[in-house]
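# Attaching a predicted model along with its sequence, questions to come.
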Amino acid sequence: MPLITDSSIDIDAPADVVWRVLTDFDAYGEWNPFQVECSSTLEPGAPLDMKFRLGPGGLRSAREYIVDVDPGKTFAYSMKRVPLGAVRSLRRHTVIDLGDGRSRYESHFEITGPVSGLVKLTLGKELVAKFASVTEAVGPRAEALARS
């Protein structure tokens, strides 16, 4: 059983500012309540290294890989393929220009594959809450940058 979560927020900031927030990986620790460290060249195939808070035990580390990038609009990454496709992930960030200096941020995350039900059972509620908290945090960060 897959775990899929989507969330979005309308933001009083131009799309290019929201894009900067999402791709300024060095600043994640200043505003991102889930992924507190992140680094990548944001090129397809490149690694994306992150530290995040999930479950007991403090910070965890992971390396995922950039799947695609449409500069200013969207980027996605996923975990390395595992044998037999037991579990697969996809995380996508999308920025939509609404005009008049406003934009929408859309977050998508999915875990699929035969083992996804176990992930959903053990970490599902927390993952959904964490990704929603990131969505909520993008707005104030971008709005503050747009005002400065």
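Received it, and whenever you're ready, just let me know what you need. Remember, predicted model here, so these are calculated numbers, not experimental data.

# all contacts plus neighbour counts: C-alpha atoms, from now on.
Noted.

# Ser8 contacts Phe109, doesn't it?
No. Contact between Ser8 and Phe109 fails when scored by C-alpha atoms under 8 Å: they sit 11.9 Å apart.

# Tell me the spacing between Asp70 and Trp19.
Using C-alpha to C-alpha, to the nearest Å, one gets 11 Å for the distance from Asp70 to Trp19.

# next one: Ile9
Applying C-alpha to C-alpha, the value for Ile9 to Trp19 is 14 Å.

# neighbour count winner among those two?
Applying other C-alpha atoms under 10 Å to Ile9 and Trp19 shows that Trp19 carries more neighbours, namely 22 against 17.

# what ranges do the strands span in the protein?
Under the criterion DSSP state E, strands of the chain are mapped to 3-11, 35-40, 47-53, 59-70, 74-78, 88-99, 102-112.

# which secondary structure elements does the fourth one contact?
Spelled out, it's strand 59-70. For strand 59-70, the elements it packs on are strand 47-53, strand 74-78, judged by 3 or more C-alpha pairs under 8 Å, 6 or more residues apart in numbering; DSSP states H and E.

# okay, now the one to match up with it:
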Amino acid sequence: MAKPENLVTSITVEIEAPASLVWEVLTDFPRYAEWNTFCPGLETTAKLGDMVHMQVRIPGTGQIIPVNEYLVAWEPERLLSWEQRPTDANKDAARRDQYIEAIAPARTRYFTTDLFLGLNAETIMREHGAWVKQGFDQVARDVKARAEALHAQRQR
């Protein structure tokens, strides 16, 4: 059962760029290494139900680990989600949601969450919640910087 105490939520950033551009940044997977310091690699077909193969950098360590999840929500300019499902070999489960909200024609609100689920949810939160929060806060800052830079460049 999902418990609120097992939810990691990033900072919320307001981005001086249209929601369509924020969506473009989040779904331009081959370019993640150019801007996303927490997730410098991501490969997926972008089809619901297909795998999302990520490289995640643990903040403060430089260590990069592989994370494989499933794409479960694709709502342009609103929501992008994937989830880790438990297996016989690994009982960990989680769902990550990235939220985009247009608050003006060229202004967007963004934040991301990760809800740890399943048998190991409390342990995952205790052992990994702090660095996931730190990484997600950085993703929010990185998305903001990338989208605003692209928006400014396109306005010239």
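Received the coordinates, thanks. These numbers were taken from a predicted model, which means no experiment stands behind them.

# will you turn the strands of structure 1 into CSV that also has distance to Gly139 of structure 1?
Supplementary listing: those in CSV, determined by distance: least, C-alpha to C-alpha, whole Å:
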stretch, distance to Gly139 of structure 1
strand 3-11, 5
strand 35-40, 16
strand 47-53, 20
strand 59-70, 21
strand 74-78, 16
strand 88-99, 11
strand 102-112, 8
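
# Compare those and give me the one nearest Ala137 of structure 1.
Each of those was scored for nearness to Ala137 of structure 1 using C-alpha to C-alpha, and the closest is strand 3-11 (9.5 Å).

# picking up where we left off before, nearest to Phe131 of structure 1, out of the helices and strands packed on strand 59-70 of structure 1?
Shortest separation from Phe131 of structure 1 across those is recorded for strand 47-53, at 11.3 Å, computed as C-alpha to C-alpha.

# Let me know the angle separating that closest one from strand 35-40.
Following axes from the mean of the first three to the mean of the last three C-alpha atoms, to 10 degrees, one obtains 170 degrees for the angle between strand 47-53 of structure 1 and strand 35-40.

# So which bit of structure 2 is strand 47-53 of structure 1 matched to?
The counterpart of strand 47-53 of structure 1 in structure 2, using TM-score structural alignment, spans residues 51-57.

# List the contacts of the matching stretch.
37-45, 63-71, 82 (C-alpha atoms under 8 Å, 6 or more residues apart in numbering).

# mean deviation (superposed) between that stretch and structure 1, please.
Here the mean offset of stretch 51-57 of structure 2 against structure 1 after fitting is 0.8 Å, by mean C-alpha distance after the TM-score superposition for structure 1.

# That stretch: how far from the chain's middle?
For stretch 51-57 of structure 2, the gap between its own C-alpha mean and the chain's C-alpha mean amounts to 10 Å (C-alpha atoms, centre = their mean, to the nearest Å).

# try stretch 25-42 of structure 2
With C-alpha atoms, centre = their mean as the basis, the distance from the averaged C-alpha position of stretch 25-42 of structure 2 to the chain average is 10 Å.
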